[in-house]
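Asker: Turn this into a model:
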Amino acid sequence: MKDVDYRKIEKAVTMILEAIGENPEREGLIDTPKRVAKMYAEVFEGLNKDPKDYFKTVFNENHDEVVLVKDIPFHSMCEHHLVPFFGHAHVAYIPRDGVVAGLSKLARAVETTAKRPQLQERITSTVADAMMDMLNPIGVYVIIEAEHMCMTMRGIKKPGAKTVTTVARGIYEHDDVKRAEILSLIKMT
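Answerer: Sure, this is the predicted structure:
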């Protein structure tokens, strides 16, 4: 596990402030490099965690139908611009032989995967693949909806635009009825 180099981040932030023409010694900015270093350690803490670890403990509940945790809030940082993107994840799976994971583990896998310099597409596939590898379910379906600040505050400047990514594994790859079931469950309030 690699430690965060706070001093290096502080130095880099100071250099950025100077590069944009700001005075890093003025009252409002004097502690900004320290605050940014602390924030980066927090928002990138997923770099030292493996989402598969959350699926090491399982339970046999003899449940063989869909398990869905929807509207899991998350935030991440776009690896292209280092600005936030945020939204909700919906994670579903069909257990094999009644083997289930704790419900919070699905949310933890999303959170851990998101807390890295990241792409939305990679979060979606990483969560699905971790579940497939560790739970061996009949199928996994992950949907992520997010707003990207790199599209809101720069570039095209389209606030409110949402990006949706999906990953289907196992039975969900080819069974349109099963996929439709998940989509209808997500739309339920």
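
Asker: C-alpha from now on. contacts and neighbour counts both.
Answerer: Fine.

Asker: Now name the helix or strand holding the closest residue to residue 92 other than its chain neighbours.
Answerer: Distances taken as CA to CA, 6 or more residues apart in numbering place residue 68 nearest to residue 92, at 4.2 Å, with adjacent residues excluded. If you go by DSSP states H and E, residue 68 is part of strand 67-78.

Asker: Measure how buried residue 32 is and give me the count.
Answerer: 17 (other CA atoms under 10 Å).

Asker: Next, the structure of the following sequence, for comparison with the previous one:
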Amino acid sequence: MKLHLHPTVEDHRIAWLAAAAVSIHILEALLPSPLPGLKPGFANVITICVLCLYGWSTAAWVSLLRVLVGSLLLGTFLSPTFMLSLAGALASLLILWPMTRLPGRGFGPVGYSLAAAMAHISGQFLLAWGWFVPHAGIWRLFPVLLSFAVLVGLVNGIITQKVVKHLHD
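Answerer: From the prediction side, this is the model:
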């Protein structure tokens, strides 16, 4: 018995956008970092663009595929790095879901990016504290990393806003 898959236009869109996000994710992994895991998160520009253009479910696919495929290609699948990345992605998606369902005009790319960045670092910190380093001292790093997340979220949100505006024009 043969199984015939018939990919939809949406499947192709998700694959292309996830490939773009994975490519950026891998390039970011090559950048030197002052602290382990501290990255500019440019791959999240793709996710927020997808959120603004195609909705939450497509953005969730792109984000989760980026984490999974990126970890497979980088050799970090099921490692602490993968778990932290997944925790951050899930936390971001969990905060973005209700944000996209609020009445009215809602949030724009900058608001989504800021919220996602703060949720991402918060999710990672909760996992790191609860599973890897269950010591209260780890929370001394949180304000510094949250500040970095706000800065990165703002920059990525501005980039996303320009990309989305360009695509709409």
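
Asker: Superposing both, give me the TM-score.
Answerer: Remark: TM-score between the superposed chains equals 0.36 [TM-score structural alignment, normalised by the length of the second structure]; 109 aligned residues with a CA RMSD of 5.5 Å.

Asker: Residue 179 of the first structure: neighbour count?
Answerer: Residues within reach of residue 179 of the first structure, counting by other CA under 10 Å, total 16.

Asker: again with residue 98 of the second structure
Answerer: For residue 98 of the second structure, the neighbour count with other CA under 10 Å is 10.

Asker: quick one: the residue nearest to residue 92 of the first structure and residue 100 touch, right?
Answerer: No: when contacts are counted by CA atoms under 8 Å, residue 68 of the first structure is not listed as touching residue 100 (11.4 Å).

Asker: Please look at residue 74 of the first structure and residue 89 and confirm they touch.
Answerer: Yes: applying CA under 8 Å as the test, residue 74 of the first structure and residue 89 come out as touching, 7.4 Å apart.

Asker: and for those two, which residues touch both?
Answerer: residue 110 (CA atoms under 8 Å, 6 or more residues apart in numbering).

Asker: Give me the more crowded residue out of those two.
Answerer: Per other CA under 10 Å, whichever of residue 74 of the first structure and residue 89 has more neighbours is residue 89, with 26 against 21.

Asker: check contacts around the more buried one.
Answerer: Taking CA under 8 Å, 6+ apart, we find residue 89 of the first structure in contact with 70-74, 110, 142-145.

Asker: does it belong to a helix or a strand, and which?
Answerer: If you go by DSSP H and E, residue 89 of the first structure is part of strand 84-94.

Asker: go on, residue 16 of the second structure?
Answerer: Remark: residue 16 of the second structure resides in helix 9-29, with elements defined by DSSP H and E.

Asker: elements contacting that helix?
Answerer: Packing partners of helix 9-29 of the second structure (3 or more CA pairs under 8 Å, 6 or more residues apart in numbering; DSSP states H and E): helix 43-54, helix 56-74.
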